[in-house]
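**Student:** Here you go, sequence then predicted model.
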Amino acid sequence: MEGLPTTTTTKADRRWRSKPLQTSKPSLLLAFLSCVAWLYIAGRLWQDAENRTVLANLLKKNSEQRPKVLTVEDKLMVLGCKDLERRIVEVEMELTLAKSQGYLKNQLQQSGSLSEQKLLAVIGVYTGFGGRLTRNTFRGSWMPKGDALKKLEERGVVIRFVIGRSANRGDSLDRNIDEENRATKDFLFLEGHEEAQEELPKKAKYFFITAFQNWDAEFYVKVDDNIDVDLEGLIGLLEKRRGQDGAYIGCMKSGEVVSEEGRPWYEPDWWKFGDEKSYFRHAAGSLIILSKNLVQYISVNSASLKTYAHDDISVGSWMMGVQATHIDDNRLCCSSIRQDKVCSVA
C-alpha cells in the first residue's frame, strides 16, 4: 500500500534489542567491597576522633582537680628562703676555701693570747671515762696543772687530755668529765667522736682535726694513756725540728698482720697488706708526732681517709700517700732501755 512508511529492521538491530544491558560480576563485587572499605575506614576515623575528644576532656578535668606539685625552688620561694639558701652556699664555699688554706675562719680559741702566737706543740694525752686515777697520777708527775699549765702554754706548749663523748650524750659519764674539766681545765673534747673501744681507731683522726682547729702549732703530738713523758726532753726534740714541714716522727716499726679473727690485734683488712702479711713502716701508737702541714692534710681530707683496726696503722697509711718524711727516733721508743728516751711505759 502506497503512502505508508515502511520500517525495515536488520537482523543485527533485532539482536541488539533482544538482549538487555549487562555489567560484569567482578566489577560489581569490586565496587561493593570498595564501599564497605570506605565505610569501615570512615567509621574508624570517626571513632578515633571521638576517643581523642573524650581523652582530652578527661585529661583537662584531671589536671584542673590535681594539686600542683611544687619544686624545691618553688617551696623556697614560698617560704622566703631563697636568700638563705644562697648564703648557705656562700658560707660552704668559704669554709672549703678556708680549710684548703690551712685554717678556719671562726677558730675555737682557748685563750686570747694563743691566737696571736704560733705554738711549738699541742700534746694530746688519750684518756677514757674510767681513767681519773691515771689522770691524777699524770697531773702529779710529768704533766703540769693549774698555773704551771698556763705558764707552759706561754712557752708555746699546750697539753690536754683527749676524750670523746658518751654513746648516751649527757649521761653521768659526760657530766662527770665536764665537772672534772671545770676544776682542772685540761681536757680537749672530741664532740664528734664516741668514746668506745671499737671506735678507738678513729680517735686519732678526730684528735688531729680538733687540735688543728683550736690551735696553730708547729707540731701535734698524740700520746697514749699509759705513757710517762719526759716533757723537757720532748720539748727539746721538737725545738730542734722547728720549721720542718712534712715531719712524721716516732718509733718506726713494722710487724705481723693478724688475720685470724678473735686473736689480739686482729686486722679485718689483713688481705690488703700482701701475702707476707706484714705492715708497712709506721710510728708506734704510743707517741706520734706530725708537723702542721700533715695535720692540715688530715683535716682537709678527713672524709676520704680510711681507718684500719689500729690508730697507728691508720695514721701510717695516711702518711704513705703524701710527701711525708718518716723520721725514726729511738728516743720515742717508749719501751726501750735507752737512757735518753723521752717517754716510758707507765
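**Tutor:** Arrived safely.
**Student:** all contacts plus neighbour counts: C-alpha atoms, from now on.
**Tutor:** Fine.
**Student:** Burial check on Asp178, number of neighbours?
**Tutor:** Close neighbours of Asp178, defined as other C-alpha atoms under 10 Å, add up to 16.
**Student:** Tell me the spacing between it and Val229.
**Tutor:** 25 Å (C-alpha to C-alpha, to the nearest Å).
**Student:** Quickly note the distance from the closest residue to Gln296 other than its chain neighbours to Leu238.
**Tutor:** The shortest distance from Gln296 to any non-neighbouring residue, by C-alpha to C-alpha, 6 or more residues apart in numbering, is to Gly102 (5.8 Å). Distance, Gly102 to Leu238, by C-alpha to C-alpha: 21 Å.
**Student:** ditto for Lys75
**Tutor:** Counting by C-alpha to C-alpha - Lys75 and Leu238 are separated by 56 Å.
**Student:** Looking at the two, which is more packed in?
**Tutor:** Neighbours were counted for Lys75 and for Leu238 using other C-alpha under 10 Å; Leu238 has more, 19 against 13.
**Student:** List the buried residues of the host helix or strand of the more buried one.
**Tutor:** Assigned by DSSP states H and E, Leu238 belongs to helix 231-240. For helix 231-240, a neighbour-count test (16 or more other C-alpha atoms under 10 Å) marks Leu234, Ile235, Leu238 as buried.
**Student:** take a look at this one as well, against the first:
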Amino acid sequence: MCVMVSPMQPDTESKKMRGKAVPGKAIVLLCIASFLAGTLFTSQTWRRHKSEVQEQVALIPAHVKAKKLQATAMAKNVDHNKRILVEGKSGDIMGEVAKTHQAIQSLDKKISALEMELAVARTSQADPEITGEKASNHTLQKAFVVVGINTAFSSRRRRESVRETWMPQGEKLKKLEQEKGIVIRFVIGHSATPGGVLDKTIDAEEAEYDDFLRLNHVEGYHELSTKTRLYFSTAVSLWNAEFYMKIDDDVHLNLGTLVTSLARYRSKPRIYIGCMKSGPVLSQKGVKYHEPEYWKFGEEGNKYFRHATGQIYAISRDLATYISINAPILHRYANEDVSLGAWLFGLEVEHVDDRSMCCGTPPDCEWKSQAGNVCVASFDWSCSGICKSVERMKDIHDSCGEGDAAVWNVDL
C-alpha cells in the first residue's frame, strides 16, 4: 500500500534517513586522487613487466646469436666470392674448374682402388686356384702395366721370336720392372697330366729365362675364356698395377708407345682399351669361332656387342679386380674376346677404340711409323696374328719398331 505524502509536509522518517549533502569540491578532489592512484599503479606494473621481458631477452642462447653472426659472415663471403668470379678473368675461372675436376677424378680413383684392393685381398686368400709366384702372404709389387703374353706348349719358337725382338731379356727385363713398372710374362697353364713331358719342358725354359706366369689351368684351345679369367685373377693377386694387358705371342708390340698410350687414361678407374669390333655370331657347327650359345644373341645373322679383338687389349686395375672377385659367376662363351666383352658390358666402363693397337704388318705399320704415327701393335687380320710370325717377326720389328731406347725414355 502506498502512502500519499503531501510535498508541503515531508515525512518525518524520510528526513531521518537522508544524509548530509557532499560538497562538489570534495567530489572533484576524490576523482583526481583516484586517477593519480591508478596511474601510479599502472606505471609500476609496466616497469615490472618491462624488466621481466628484458630478463627473458637476456636468456636467449648465445649460440643463436653466434649463428646469426656466422650467417651474416657467410653471406658477406658469398658476395665476396661472387665479386671475384665476376671481376676475375674467365681463363682463371676455367683453370680452377679444371683443377677441381681433376681433383675429384683423382679422389674417385683412389677410393675405388682402395675398395678393390680390399676385395681382391679377401678373394686371393680364399681362392685355391690362384697360384704361381707366391700369390698369398706377400706384399703386392707395384707396377704400371702387366703384359701377359698368351702362349701354348707348342709355341716355343714364337716365344723365341718375341724375346729376340720387342721383349727384353734377363737383367734388362728386371730393370724394366724396377725402373719403369712394366712387367712382362708369358702366360701358360699345365698339361692334362701335370708333371709330364710338356710341363717339364716349360720348367726348363722357365729356369733359363725366368719370364713365365704359371696358372693352375689345363691348357686347351677351347679353354681360352677360362684361361683369360684366371690370368687376370692371378695377376691382380701378384701385382698392384694400373693396367693389365693380354697379348698373343704372334703380335708385334712397341712397349714405349704402349706405355705412352695407356698413361693418357691413368686418371680414369674403369677403362677397357683395344680395337673394338662387332663381328657376326656364327651358328654353323664345325666352323671356326662357332658360338654354341648363338641363340642368346637374338636371331641368326645378328652381331655381337662391341668388344676388343682378342689379339691385344688392356683393362684398368678396377676391372681386373672385378673379374677376380666375380670369377666363379662370370659366364664363358666360346670366344675369349667375346667373354671378356660380356663381363664388362653391363658395367660403368669406358670403351676406348684405339686403332693403333691393330695396325697391319708392313707396309701399313711402316708407312705410319715414317709419318710419325708409331703403332702400338701390328698383326694380320687374315691370320688373327702375324702370318708366319716366327719367320717375319724380326723383319716387322726392323720396319715398324720404335727403337730399343724408346721405352727407356718414357717418363711416367
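**Tutor:** Perfect, I can see it now. What you see is a predicted model; the values in this text were computed from it and never measured.
**Student:** What would you report as the TM-score here?
**Tutor:** TM-score of the superposed chains, computed with TM-score structural alignment, normalised by the length of the first structure, equals 0.67; 247 aligned residues with a C-alpha RMSD of 2.3 Å.
**Student:** coming back round to it: what range in the second structure matches the helix holding Leu238 of the first structure?
**Tutor:** The aligned range for helix 231-240 of the first structure in the second structure is 255-264, by TM-score structural alignment.
**Student:** Under the alignment, what does Leu133 of the first structure map to in the second structure?
**Tutor:** So Leu133 of the first structure corresponds to Arg157, using TM-score structural alignment.
**Student:** Then Phe219 of the first structure?
**Tutor:** Under TM-score structural alignment, Phe219 of the first structure pairs with Phe243 in the second structure.
**Student:** what's around the counterpart of Glu195 of the first structure in the second structure, how many residues?
**Tutor:** The equivalent of Glu195 of the first structure in the second structure is Glu219 (alignment by TM-score structural alignment). Under the neighbour criterion other C-alpha under 10 Å, Glu219 of the second structure is assigned a count of 19.
**Student:** Now the longest helix along the second structure: buried residues?
**Tutor:** Ranked by residue count under DSSP state H, the longest helix found in the second structure is helix 90-126. Neighbour-count burial for helix 90-126 of the second structure flags Ser106, Lys109, Ala113, Met116, Glu117, Val120, Ala121, Thr123, Ser124 (criterion: 16+ other C-alpha under 10 Å).
**Student:** which residues does the residue lying closest to the first one once chain neighbours are set aside contact?
**Tutor:** For Ser106 of the second structure, the nearest residue in space outside its immediate sequence neighbours is Ser267; the separation is 6.1 Å by C-alpha to C-alpha, 6+ apart. Taking C-alpha atoms under 8 Å, 6 or more residues apart in numbering as the contact definition, Ser267 of the second structure lies against Gln105, Ser106, Lys109.
**Student:** Nearest residue to the last one in space, ignoring adjacent ones along the chain?
**Tutor:** Right, the one you point to is Lys109 of the second structure. Pro269 (5.3 Å).
**Student:** From Val28 of the second structure, how far out is that neighbour?
**Tutor:** 99 Å.
**Student:** cool, Asn81 of the second structure as well?
**Tutor:** From Asn81 of the second structure to Val28 of the second structure the distance is 73 Å (C-alpha to C-alpha).
**Student:** Between the two, tell me which one has more neighbours.
**Tutor:** A side-by-side neighbour count of Asn81 of the second structure and Val28, using other C-alpha under 10 Å, places Asn81 first with 13 against 10.
**Student:** in the first structure, what residues pair with whatever helix or strand that one lives in?
**Tutor:** Asn81 of the second structure belongs to helix 62-87 when assigned by DSSP H and E. Under TM-score structural alignment, helix 62-87 of the second structure has no counterpart anywhere in the first structure.
**Student:** which other helices and strands contact that helix?
**Tutor:** Other helices and strands packing on helix 62-87 of the second structure, by 3 or more C-alpha pairs under 8 Å, 6 or more residues apart in numbering; DSSP states H and E, are absent; none qualifies.
**Student:** quick one, strands of the first structure?
**Tutor:** Assigned by DSSP state E, the first structure shows strands spanning 119-126, 157-165, 187-194, 217-223, 227-229, 247-253, 282-291, 325-328, 343-345.
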